[in-house]
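> model this:
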Amino acid sequence: MFAKWLRENNVAAGILTVIRVWLGYNWMSAGWGKLTGEGFDATGFLTRAVENPVKGPDGNMVYSWYVSFLDGFALPNVELFNFIVPLGEFLIGLGLILGCLTTAAMFFGLVMNFSFFLAGTVSHNPTDIFFGFIILFAGFNAGKYGLDRWVVPFIRKIVLKKTNEAVNNAV
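Model prediction:
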């Protein structure tokens, strides 16, 4: 019953819009600060995450696979991360504020939140993850009062047309 309300109700869409815009502002301002500031460099963050991994009560690494990823891929390609992190944060925020491709923006926001979390940064990530999952679960209704009202039907129409063409060509 709650799921149906969250995914279909106009009042829920209004509440989701407020949450979406608030999260979007946080994402966009974080990205904008990195894009326009003195220059963003993730080297220190990544190095500290590798040197001081999240440990359980027994003192062992909890996410050794993630530390291996950071050490073996992220640090050697830090310039790529210096580009995609601020740009990603900004675009996630823009998508959420405008309500454009809302579920995609929120999915990638959650990926980034979990990445920060796995690296040992708690900060506001639990709150962002909680509200992010609500937006993601609500689906189209989260972007109903935004550009998704027009963008999603347009994309569906294009995909349906391409699918029909592919089926007709295969026959």
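> For the rest of this, base every contact and every neighbour count on C-alpha atoms.
Fine.
> for this protein, longest helix please?
Assignment by DSSP state H gives helix 10-36 as the longest helix of the chain.
> Buried ones in that one, by neighbour count?
12-14, 16-17, 19-21, 23-32, 34-35 (16 or more other CA atoms under 10 Å).
> ok, now which ones touch the residue nearest the centre of the chain?
Compute the mean C-alpha point of the chain, and by CA atoms, centre = their mean the closest residue is G109, 1.2 Å away. G109 sits next to 89, 92, 132 when contact means CA atoms under 8 Å, 6 or more residues apart in numbering.
> Can I get those in TSV including distance to G139, secondary structure and neighbour count?
Converted to TSV, these look like this (distance: CA to CA, whole Å; DSSP: H, G, I helix; E, B strand; the rest coil; neighbours: other CA atoms under 10 Å):
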residue	distance to G139	secondary structure	neighbour count
E89	20	helix	25
I92	16	helix	29
G132	11	helix	24
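> for comparison, sequence B:
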Amino acid sequence: MTALRGLIAEGSAATQVPEPPIARFLFADTRLAWFWLAVRVYVGWQWVEAGYEKLVNPAWVGANAGAGLTGFVNGALGKTGGDHPDVIGWYAGFLQAVVLPYAATWSYAITFGEILVGLGLIFGCLTGVAAFFGSFMNANFLFAGTVSVNPLLFVLATWLVLAWRVAGFIGLDFFVLPMLGTPWALGKLTRHPAPTPKPVAVAGGAE
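Next comes the predicted model:
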């Protein structure tokens, strides 16, 4: 049994690529927490600002919800022509089949999604999750042919995902992550207490 455990341990080690020191320093060292604080606040503010502009715009949220998104999608569909279109065919099909028929619903989802991502990044709450969904929205805007600040925000959000362990260290993640834990290391709220062993009665006694 001991030999078998040794073989399993050796096999596991053989499949692991050691993390370079520079990667540990950049993405897992709390000494860079101030740098990641600046990055995430910048990215977060961009999202909050974009979401707030939509929130106060009736074409996105309100009586005419969906009108703004419909115009955006129609503009994207107009970029599908030519030998090198800005919007590729499969994404244009997605916009036509999934987004346009439910423009009002998507309009609300995008608006509040941008605000939630921004607030999560600014306050450092579930930073890696917020950055992931932010990069997902950036990717969709890029697929729709909108460049603007999306490439920069996509790159920064990707870095924040890689640095999720320390990106929110100066923020709410300092408290949230130890409480929630991760799928491979449960936290205080998700860890099940070990069962208390029941006392075993000893048969017999003094004769």
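> Report the TM-score for the pair.
TM-score for the superposed chains, counting by TM-score structural alignment, normalised by the length of structure 1: 0.87, backed by 162 aligned residues with a CA RMSD of 2.0 Å.
> The longest helix of structure 1 maps to which residues in structure 2?
On structure 2, the counterpart of helix 10-36 of structure 1 by TM-score structural alignment is residues 30-56.
> Leaving out sequence neighbours, find the closest residue to the counterpart of F123 of structure 2 in structure 1.
Superposed on structure 1 with TM-score structural alignment, F123 of structure 2 falls opposite L98. The shortest distance from L98 of structure 1 to any non-neighbouring residue, by CA to CA, 6 or more residues apart in numbering, is to G146 (5.7 Å).
> Mind checking what secondary structure the counterpart of the one you found in structure 2 has?
Counting by TM-score structural alignment, G146 of structure 1 corresponds to G171 in structure 2. For G171 of structure 2, the assignment made with DSSP: H, G, I helix; E, B strand; the rest coil gives coil.
> Give me the neighbour count for G171 of structure 2.
20 (other CA atoms under 10 Å).
> what does P21 of structure 2 give?
P21 of structure 2: 9 neighbours (other CA under 10 Å).
> Distance-wise, check the equivalent of the residue nearest to the centre of structure 1 over in structure 2 relative to F141 of structure 2.
Under the alignment (TM-score structural alignment), G109 of structure 1 maps onto G134 of structure 2. Distance of G134 of structure 2 to F141 of structure 2, given as CA to CA, to the nearest Å: 11 Å.
> for C125 of structure 2, same thing?
In terms of CA to CA, C125 of structure 2 sits 24 Å off from F141 of structure 2.
> got it, and F169 of structure 2?
For F169 of structure 2, the distance to F141 of structure 2 - CA to CA - is 29 Å.
> and these two? which has more neighbours close in?
F169 (24 against 17).
> That one and G124 touch, don't they?
Yes - if you go by CA atoms under 8 Å, F169 of structure 2 and G124 touch, sitting 7.5 Å apart.
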